[in-house]
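In: sequence first, predicted coordinates after that:
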Amino acid sequence: MKTSISPADLHTSVISVPPLCRDAQLKPNAAENAKLIKHIEAGGVTTLLYGGNANFYNIALSEYELVLDQLEAAAGPDTLIVPAFGPYFGTAMDQAAILAKKKFPTAMLLPTVAVSSPRGVQAGVMKLVEKYGKPIVLYIKDQGYVTLDVVKSLVAAGAISWIKYAVVRPDPAQDDLLAGLVKTVDPSLIVSGIGEQPAIVHWQKFGVQAFTSGCVCVAPRRSQEMLNAMRAGDFAKADAIRERFNTLETLRNSHGPIPVLHHAVSLAGIAETGPALPLMTNLGDELLDEIQPAAQGLVAWNKA
């Protein structure tokens, strides 16, 4: 596992956001997680972020260290693993104490707006960074979670390794918060966090030259090709690749990005993800019948 991080790491690889495989008893499944990691690595993708798609929101503190150790053991020497922690402060502090003993160069704080305020997030991040001993990933998922002044202060304090920006807009080109963010901090620290769909717009209009993806877990070679095309300035090629992900992405938008991806990885024959960890749930058979051909189509395209 790679134990250092720099802005270049964000721009040379798509940042994959995989599900976490579990067995029938909901225990973390080391063998299946290793299969998924190897599939992603085989596509040239070297950064894996275990956050929402891995349902780290509901992970037990008692299994947290086990999961970290499994992921570290499965990763190749050039693969960067970014685990998540939180979202609640007390849980995050306990997890930060565990992370402090490990070699992960950064970790992402899961966001919540239900019981937070921008200044509270600022204070919490500073305490978490002190406990962890390393800068963390700030995940901006909702309007009002943080202010630009808070982000500027945290970056200036050296508390932030990078920022995952994932506020969904009806038109990704119309985004005053992102426009303000790229003027407030170095855009090289900002990652488009909503998959392939808005990545080209975020790149061309706002100068955000990195993106996360869930569907990359199914077709890693193709998603990485999209990033490479964007880096080369071939946005027509990038857009053609982006469109091929639309079928599965539309299903994720309609029925939940986390459960659809969780099932897609299994139905594509990549790795057995197992049952959904509560408070998530498995999808019905009628939806699986829609997900399977979309997932298998992406795998075939990835191999072609």
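Out: All right, it came through fine.

In: every contact and neighbour count from this point should use C-alpha atoms.
Out: OK.

In: just checking, residue 300 is part of a helix?
Out: Yes: per DSSP: H, G, I helix; E, B strand; the rest coil, residue 300 lies within a helix segment.

In: show me the contacts for it.
Out: The contact partners of residue 300, by Cα atoms under 8 Å, 6 or more residues apart in numbering, come to none.

In: quick one, helices of this protein?
Out: Under the criterion DSSP state H, the chain contains helices at 7-12, 30-42, 61-74, 89-99, 118-132, 148-156, 176-184, 199-206, 220-231, 235-244, 246-255, 257-267, 285-303.

In: and the angle for the fifth one with helix 148-156?
Out: What separates the directions of helix 118-132 and helix 148-156 is an angle of 10 degrees, with axes from the mean of the first three to the mean of the last three Cα atoms, to 10 degrees.

In: picking that back up, closest to residue 277 out of the helices of the chain?
Out: helix 257-267 (10.0 Å; Cα to Cα).

In: and that closest one, what other elements does it pack with?
Out: helix 246-255, helix 285-303 (3 or more Cα pairs under 8 Å, 6 or more residues apart in numbering; DSSP states H and E).

In: hang on, the earlier thing: take the helices of the chain and write them to CSV, including distance to residue 81.
Out: Output for the helices of the chain, formatted as CSV (distance: least, Cα to Cα, whole Å):
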stretch, distance to residue 81
helix 7-12, 11
helix 30-42, 10
helix 61-74, 7
helix 89-99, 12
helix 118-132, 16
helix 148-156, 21
helix 176-184, 25
helix 199-206, 22
helix 220-231, 16
helix 235-244, 25
helix 246-255, 24
helix 257-267, 19
helix 285-303, 23
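
In: hold the first one in mind and look at this next one:
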Amino acid sequence: MKTTPISVAEFAGSVLAVPPLARRADLSLDAAQNHRLMRHIEAGGLRTLLYGGNANLYHTSVHEYGELLALLADGAAETTRVIPAIGPDFGKMMDQARLLRGSGYRTAMVLPMQGFTTPEGVAEGIARVVDFMGMPVTLYIKSEQTIGIEALGRLVDEGRVLVVKYAIVREDPAVDPFLQQLIARIGTERIVSGMGERPTLVHLARFGLASFTTGSGCIAPVACNALFSALKARDLAAAQPIYDRFLPLETLRDSISLIRVLHDAVSLSGLADMGPHLPLLSASPPGRHAEIQAAAAQLLAYNRSFPSTL
């Protein structure tokens, strides 16, 4: 795992893969299967691994969090940056911060808390966690009500927030006054598109965001890297046909469950056995497994049509 100091510029150098987390039948962490998926992602040229919602860290216990940090650090290549999530509640964040403080990790992502928050309270909580943990955080924003732009800007100015994972869904991602205001306050280099491939044509090629997060790219990392290169060059003619190959699986994820479908798609593709879902989530509907498997297989076959990055 890469342990050198992290910079904002690093986020513009790689798509952020957001993998699911493999577990055994007894729900314990499965190091071998997690490492197998990590190696596939790295072989595809992606050099940042973000373990958050797709890994269902919302429901991961603090008791096993230290084991998880060790598993990820041991499995990642020396050139791979690993970003674990913390939260979503303040108490859990502080407990996890105790384990992250003084470790080789250089940032953690704050999961969004739904309800029982105020924008002012979020800003204060982040400041306290960062100061205690001794490292800046990546802030995951899914709602305009999470935190005010000026309060967020102050956290950035103070060095407490490094990057924002922007995931506010719009009917038309090109019409987003909040994102425009956020860009004006903290700059595009500190914002990563946080909703998979679907909004990337607008978020990167038009708004110029630093990078994007990917779940489906865990299955097709080489193709995802090619899409990233085309978008960074703002070459929509090259990006569009690659983008189109990701939509079948992304559409299934949107229509059923982003987390559950990706977890099952990795297993059904044969890349790695993700095992059971950690409650309070459950598997995708069995009647949809054939669709998920077909979409995953098609995407994996497309990925193998690209020249290897090794």
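Out: Looks like it came in fine. Computed from a predicted structure; not experimentally measured.

In: care to give me the TM-score?
Out: Superposed pair, TM-score by TM-score structural alignment, normalised by the length of the first structure: 0.98. Supporting alignment: 304 aligned residues with a Cα RMSD of 0.9 Å.

In: nearest spatial neighbour of residue 244 of the first structure, chain-adjacent residues omitted?
Out: Using Cα to Cα, 6 or more residues apart in numbering and skipping residues adjacent in sequence, the residue nearest residue 244 of the first structure is residue 298, 7.9 Å away.

In: look up how far residue 42 of the second structure lies from the counterpart of the one you found in the second structure.
Out: Residue pairing (TM-score structural alignment): residue 298 of the first structure is matched to residue 299 of the second structure. As for residue 299 of the second structure, its distance to residue 42 of the second structure is 17 Å (criterion: Cα to Cα, to the nearest Å).

In: check contacts around residue 126 of the first structure.
Out: 154, 159.

In: any idea how far residue 155 of the first structure is from it?
Out: 11 Å.

In: of the helices and strands packed on helix 257-267 of the first structure, which is nearest residue 278 of the first structure?
Out: That would be helix 246-255 among these, by Cα to Cα, at 16.4 Å.

In: could you say what helices and strands the closest one packs with?
Out: helix 257-267, helix 285-303.

In: from what I can see residue 109 of the first structure touches residue 135, true?
Out: No: at 10.6 Å, residue 109 of the first structure does not count as touching residue 135 under the criterion of Cα atoms under 8 Å.

In: to what extent is the closest residue to residue 100 of the first structure other than its chain neighbours buried, counted in neighbours?
Out: Spatially, and ignoring its direct neighbours in sequence, residue 100 of the first structure is nearest to residue 132 (4.7 Å; Cα to Cα, 6+ apart). Neighbours of residue 132 of the first structure under the rule other Cα atoms under 10 Å: 23.

In: same deal with residue 152 of the first structure?
Out: 15.

In: residues in contact with it?
Out: Taking Cα under 8 Å, 6+ apart, one finds 184-185 in contact with residue 152 of the first structure.

In: same question, residue 29 of the second structure
Out: So residue 29 of the second structure contacts 21-23, 68 (Cα under 8 Å, 6+ apart).

In: list the ones among those residues that the first structure also has?
Out: Retained in the first structure (both residues aligned by TM-score structural alignment, their matches' Cα atoms under 8 Å) from the contacts of residue 29 of the second structure: 21-23, 68.

In: nearest to residue 221 of the second structure, of these?
Out: Of those, the one sitting nearest to residue 221 of the second structure (Cα to Cα) turns out to be residue 21, at 16.8 Å.

In: let's have the kept ones among the contacts of residue 29 of the second structure in JSON lines, adding neighbour count.
Out: Putting these into JSON lines (neighbours: other Cα atoms under 10 Å) gives the following:
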{"residue": "21", "neighbour count": "27"}
{"residue": "22", "neighbour count": "28"}
{"residue": "23", "neighbour count": "20"}
{"residue": "68", "neighbour count": "19"}
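
In: with distance to residue 36 of the second structure as added columns, please give these in CSV.
Out: Formatted as CSV, these follow (distance: Cα to Cα, whole Å):
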residue, distance to residue 36 of the second structure
21, 11
22, 10
23, 13
68, 15
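
In: distance of the nearest residue to residue 248 of the second structure once chain neighbours are set aside from residue 219 of the second structure?
Out: Excluding the flanking residues, the one nearest residue 248 of the second structure by Cα to Cα, 6+ apart is residue 295, at 6.1 Å. According to Cα to Cα, residue 295 of the second structure stands 11 Å off from residue 219 of the second structure.

In: can you put the helices and strands packed on helix 246-255 of the first structure in CSV and add distance to residue 36 of the first structure?
Out: Listed next are these as CSV, based on distance: least, Cα to Cα, whole Å:
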stretch, distance to residue 36 of the first structure
helix 257-267, 8
helix 285-303, 13
